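>>> okay, here's the prediction I keep looking at, along with the sequence it came from:
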Amino acid sequence: MAAHHHEIHFSHRMGWLRAAVLGANDGIISVASLIVGVAASGTAGNALLVTGIAGLVAGAVSMAAGEYVSVQSQADTEKADLLKEAQELKRNPDFELNELKQIYIERGLQAELALEVAKQLSQHDVLHAHARDEIGISDMNSARPVQAALASAASFTAGAIFPILAMALSPADFGQQAVFLVTCLALLLLGGLASYAGGASIGRGALRVLCWGVLAMLCTHWIGGWFGTVV
């Protein structure tokens, strides 16, 4: 009995990988930068912890809302395209069959084989065949607004937990430094894991994420310190 050979390609992970990395990265950098900036203004103690928690809640809700609206718009567009394609299939099935045939010819099939493939796929599920090969809509990349919103909020929260825990568990006079160190370590870990899952250089990916995070914290620290001396 022949064994089935199934290859795992990195591109299959790009959808969820991008969303997870984006959400977690935003959570870490946004909340850490917020805490560092407010601390630089002279605020200390429980106010910094409250600032971090408020940043987590606001950021998670904002990420979820933004992701939902974006993906829902994609879902509405897909629905409209499918409705239009279904109407075209009823109005002119021969033209649509030839259109599918031409797509397969452009992909390298000979005309006779392309026509046969188009006919067989049309007999099985004609709308699905046109959705996948003509429009580019498939089960793998179809829009799921609620799922995307929940995943975005969860990944943001997972990232934001690191600087908040660093602030909550560290001594009062070491809170800002602890947030900075823990955030750097979390960013290195996140960048490395994302690069590993995507098949890229782990070191380069980790440093890329770290540099942007450090830059954000330095900017908010400078602005917080400046306002602390002016106000």
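Here it is on my side, so go on. Residues are numbered from 1 along each chain as shown.
>>> contacts, neighbours, all on C-alpha from now
OK.
>>> now do the SS call for K90.
For K90, the assignment made with DSSP: H, G, I helix; E, B strand; the rest coil gives helix.
>>> what is the burial count for it?
Neighbourhood size, K90 [other C-alpha atoms under 10 Å]: 10.
>>> ok, and what's touching the one helix or strand V182 maps to?
Per DSSP states H and E, V182 falls inside helix 175-198. Helix 175-198 is contacted from outside by 10-11, 13-14, 17, 21, 24-25, 28-29, 32, 35-36, 39, 162-164, 166-168, 170, 201-203, 205-210, 213-214, 217, using C-alpha atoms under 8 Å, 6 or more residues apart in numbering.
>>> ditto for stretch 35-45
For stretch 35-45, the external contacting residues (C-alpha under 8 Å, 6+ apart) are 48-49, 51-52, 172, 176, 179-180, 217, 220-229.
>>> show me what counts as buried in that stretch.
Neighbour counts using 16 or more other C-alpha atoms under 10 Å place I35, V36, G37, V38, A39, A40, S41, A44 of stretch 35-45 among the buried residues.
>>> try this one side by side with the last:
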Amino acid sequence: MSDSPALAPHRDEPHDRGAFSDRVNRIRAGVLGANDGIVSVAAVVVGVAGATSDTQPILAAGLAAVIGGAISMALGEYVSVSSARDSQSALIEKEKRELREQPEEELAELAAIYRAKGLSEATALRVAEELTEHDALGAHLEAELHIDEHEVLKPWQAARASGLAFLLGAVLPMLAILLPPEGLRIPITFAAVLLALGITGAVGARLGDSPWVRPTIRVLVGGAIALAVTFAAGALLGAAVQ
């Protein structure tokens, strides 16, 4: 007997919370890292190219931006996610201690949460008791704190994804500024960077199952402003020292 449409699972909805959490974490770190690699390195090389047409300082500044940016991106992501993980771990340990020291109060608290959601007192108590028998810690973490003991954030995973994404994003502006003839460097870099930002914005939105137009426009506008400002600053500096 086939499942009725009303009872069939929604394939487009994330029912595996652990996999969905990891996926969102990777997408966030990867897209942020790639966008930052594209924009920050492009801004540096475009700014230097606005000041001088000599390839050597453009290459040196670009490499410094790539190496420093990748390390900074990975380190910042590691520190940020580690802080969030430490907070999660502290909350989990606190809940474990409360369940050991005052199990009756915790059961009453869990039942009260379900009463507040609309269950009758008897049903709420029954639900709390059955969930406690099955997995007391998991039930309290989900109901009270909306976290899962097995979904603690992974700082090294986020750091690797962010740092690698930065490096991959940084390759494009480096090639775009170094390979074309001198007279075409700036327009080709502008076009390549904006195209790449549009792609990463749209792909990141689609992978996260969200509309892609507004996120894509945001990254395009931000990237265009960054390039225009740094190029203008480099051109002014180049004119001042000549």
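That came through fine. Quantities reported herein were computed from a predicted structural model and do not represent experimental measurements.
>>> is N25 of the second structure in contact with A158, as I believe?
Yes: with contacts counted by C-alpha atoms under 8 Å, N25 of the second structure reaches A158, the gap being 6.9 Å.
>>> give me the more crowded residue out of the two.
Comparing N25 of the second structure with A158 by other C-alpha under 10 Å, the one with more neighbours is A158, at 26 against 18.
>>> counterpart of the more buried one in the first structure?
A158 of the second structure maps onto A148 in the first structure, with residues paired by TM-score structural alignment.
>>> ok, its match to L169 of the first structure distance?
Remark: distance between A148 of the first structure and L169 of the first structure (C-alpha to C-alpha, to the nearest Å) = 32 Å.
>>> what's the answer for C211 of the first structure, then?
C211 of the first structure is 25 Å from L169 of the first structure, by C-alpha to C-alpha.
>>> try V50 of the first structure
The value you get for V50 of the first structure to L169 of the first structure, if C-alpha to C-alpha is used, is 14 Å.
>>> who has more neighbours out of the two?
More neighbours surround V50 than the other of V50 of the first structure and L169, with 14 against 11 (other C-alpha under 10 Å).
>>> tell me which element the aligned partner of that one in the second structure is part of?
Matched by TM-score structural alignment, V50 of the first structure corresponds to A60 in the second structure. Element membership for A60 of the second structure, per DSSP H and E: helix 55-101.
>>> give me the mean deviation of that helix from the first structure.
When the first structure is superposed, helix 55-101 of the second structure averages 1.4 Å from its matched positions, counting by mean C-alpha distance after the TM-score superposition for the first structure.
>>> alignment lookup: V230 of the first structure to the second structure.
Using TM-score structural alignment, the equivalent of V230 of the first structure in the second structure is A240.
>>> nope, Y68 of the first structure is what I was after
Counting by TM-score structural alignment, the partner of Y68 of the first structure is Y78.
>>> what's the answer for A39 of the first structure, then?
That one, A39 of the first structure, aligns with A49 by TM-score structural alignment.
>>> now do the buried residues in the host helix or strand of that match.
Secondary structure from DSSP H and E places A49 of the second structure in helix 17-51. Buried residues in helix 17-51 of the second structure, defined by neighbour count with 16+ other C-alpha under 10 Å: 22, 25-51.
>>> again, but for stretch 126-145 of the second structure
Buried, per 16+ other C-alpha under 10 Å, within stretch 126-145 of the second structure: V127, A128, E129, L131, T132, A136, L137, G138, A139, H140, L141.
>>> quick revisit: give me the buried entries from the contacts of stretch 35-45 of the first structure.
Among the contacts of stretch 35-45 of the first structure, those classed as buried by 16+ other C-alpha under 10 Å are 48-49, 51-52, 176, 179-180, 217, 220-221, 224-225, 228.
>>> okay if I get the residues you listed as CSV plus distance to D94 of the first structure?
CSV is the format used below for those (distance: C-alpha to C-alpha, whole Å):
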residue, distance to D94 of the first structure
L48, 67
L49, 66
T51, 63
G52, 61
Q176, 69
V179, 65
F180, 64
M217, 61
T220, 62
H221, 65
G224, 67
G225, 70
G228, 72
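>>> of the residues you listed, closest to K90 of the first structure?
Within these, proximity to K90 of the first structure (C-alpha to C-alpha) peaks at G52, which comes in at 56.5 Å.
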